[in-house]
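> Sequence and computational prediction follow.
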Amino acid sequence: MTLEAKTEPTKDLSAHTAGIMVVVVGPSGAGKDTLMNLAARHFAGRPDIHFVRRVITREGDPGNEDHRSVSDVDFDAMERAGAFAVSWEAHGLKYGISSDVEDELARGHLVVANGSRSVLDRFQAAFPKLKIINVTARREVLAERLMARGRESREDVMKRLERGSLIVQGDYDVSDIDNSGTLDEAGRVIVAELEALIAR
């Protein structure tokens, strides 16, 4: 994963110390998008929990997450204008979390975003109350799911899994969810995790 460092201005963190920012991460094939969609449906209509729609320099299609698609030029302009609380680059794409989330956090709400393990330091710098949910699965399950996508050869899939770690490195508040079994099982776990955070 290639990341380009960015110099970001110092932010006043006092405005959104009440709420909790939840970042869902995990390797390809772990099913974090599916679990987030399930949780979003479960909490639909709740005013105290918000699921972030990321800004990405990728065309939208049914196979990808629901995101706001923008051009590289527009992304760069938004970034210069301070439109993002956190932004990063990976695999030739640019990702942004809108600064609007700070308004929800200031109200004491729970905000859930799809993130990346590579830039958790940026999330930690931006949000004083940060919770990481790391969605994983057994390596053989990940390999089966990635092969089913048909985008990579078996050799490429196995090499990728051998290189990658399934744990979050660093001093973060992390909960791991094993999504090797049924979606219902993992779905109940992520919903329970979010319910517990709302109840804090």
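Now that the structure is in, tell me what you want to look at. Model, not experiment: these values are computed from the prediction.

> rest of the way, CA atoms for contacts and neighbours
Will do.

> Let's check: the centremost residue of the protein is which one?
residue 114 (1.7 Å; CA atoms, centre = their mean).

> The spatially closest residue to it that is not a sequence neighbour: what secondary structure?
Of all residues not flanking residue 114 in the chain, residue 24 sits nearest, at 5.0 Å (CA to CA, 6 or more residues apart in numbering). Three-state call for residue 24 (DSSP: H, G, I helix; E, B strand; the rest coil): strand.

> so what's residue 24 up against?
By CA atoms under 8 Å, 6 or more residues apart in numbering, the contact list for residue 24 reads 32, 112-116, 132-135.

> give me every residue that touches the residue nearest to the centre of the chain.
Taking CA under 8 Å, 6+ apart, we find residue 114 in contact with 23-25, 33, 52, 54.

> The residue lying farthest from the centre of the chain and residue 87, how far apart?
Most distant from the centre of the chain: residue 155, at 27.2 Å, with distances by CA atoms, centre = their mean. For residue 155, the distance to residue 87 (CA to CA, to the nearest Å) stands at 32 Å.

> Against that first model, consider the following:
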Amino acid sequence: MPGPGQLFYLMGDSGAGKNTLFNYARAKLQDDKNIKFALRYITRPTANNGTEEHISITHEDFKRLLQADFFAMFWTSHGFHYGISTEINRWLAQNDRVVIIGSRQYYHTAKIDYPQLHAVLIQAEPDLLLQRLRSRNREKPEEIKQRLSRNAGYSDFRNLIDTKFTIIENNLKLEAASRKLINVICKP
């Protein structure tokens, strides 16, 4: 069971900049031994463009790890399996601050399992989302259309959040959005 630490659960639209903000904060806070950034295990090859750092595994390995209770959280999205390892529970038990990238669809389950969860909703304007999705060269045009359609289904998500949460608008200046995320993570 999770410990007394703080869990920061980043989520948002495809293309909102979750990975960019996660990586920026991780680089800036790397010397703080009480702040941990957990990478996701994903059944997708690592992107060549560096936008999404994760641990790439096969579907078979994911299934094996799932059966071994390796994952504290897991979900399926866009045909891929995602997981966060149970190491976050050890970090939380040590009273660390733990940052992860989660899923909006998994949020309610995560909130039940981790009542100390602090949701961080990353948002960006629709035109910017489209531009970012195209520039990362990961999805085909039809897949981009599906992601944007799915994003629209979560437009009222902030109204569903029943916990401590922060909304970060990531429209233009990476520095401003990153600074806000770092302030949220470091706030006592």
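Looks like it came in fine. Predicted model only: the values in this text are computed from it and were never measured.

> Tell me the residue in the second structure aligned with the residue nearest to the centre of the first structure.
For residue 114 of the first structure, the aligned residue in the second structure is residue 101 (criterion: TM-score structural alignment).

> Could you do residue 186 of the first structure as well?
Match for residue 186 of the first structure (TM-score structural alignment): residue 177.

> does its match count as helix, strand or coil?
Under three-state DSSP, residue 177 of the second structure comes out as helix.

> how many other residues sit next to the residue nearest to it when sequence neighbours are not counted?
Nearest non-adjacent residue to residue 177 of the second structure, counting by CA to CA, 6+ apart: residue 170, 5.5 Å away. Per other CA atoms under 10 Å, the neighbour tally for residue 170 of the second structure reads 23.

> which residues does residue 170 of the second structure contact?
Counted by CA under 8 Å, 6+ apart, residue 170 of the second structure has contacts 16-17, 122-124, 177.

> can you pull out the strands in the first structure?
Counting by DSSP state E, the first structure has strands at residues 20-25, 49-51, 55-56, 68-69, 84-90, 93-98, 110-114, 130-136, 174-178.

> Nearest to residue 41 of the first structure, out of these?
Evaluated over these, closeness to residue 41 of the first structure peaks at strand 49-51, with 10.1 Å, by CA to CA.

> Can you get me a residue count around the alignment partner in the first structure of residue 89 of the second structure?
By TM-score structural alignment, residue 89 of the second structure lines up with residue 102 in the first structure. Neighbourhood size, residue 102 of the first structure [other CA under 10 Å]: 21.

> Could you report the distance from the nearest residue to residue 102 of the first structure once chain neighbours are set aside to residue 132 of the first structure?
The spatially closest residue to residue 102 of the first structure, leaving aside those adjacent along the chain, is residue 16, at 5.8 Å (CA to CA, 6+ apart). Look at residue 16 of the first structure and residue 132 of the first structure: by CA to CA, they are 18 Å apart.

> Residue 127 of the second structure corresponds to which position in the first structure?
Match for residue 127 of the second structure (TM-score structural alignment): residue 140.

> can you map out the helices along the second structure?
With DSSP state H, the ranges of helices along the second structure come out as 18-28, 59-67, 87-93, 107-113, 126-135, 141-153, 174-186.

> Among the ones you listed, which comes closest to residue 160 of the second structure?
Taking CA to CA, helix 107-113 is the member of these nearest to residue 160 of the second structure, at 9.4 Å.

> I'd like the distance from that closest one to the chain centre, please.
Between the centre of helix 107-113 of the second structure and the centre of its chain there are 14 Å (CA atoms, centre = their mean, to the nearest Å).

> and if you look at stretch 125-136 of the first structure?
In this view, stretch 125-136 of the first structure has its centroid 9 Å away from the chain centroid, taken as CA atoms, centre = their mean.

> Also stretch 142-153 of the first structure?
Centroid separation for stretch 142-153 of the first structure versus its chain: 21 Å, with CA atoms, centre = their mean.

> quick one on the thing from earlier: the match of residue 186 of the first structure against residue 21, yeah?
Yes. If you go by CA atoms under 8 Å, residue 177 of the second structure and residue 21 touch, sitting 7.4 Å apart.
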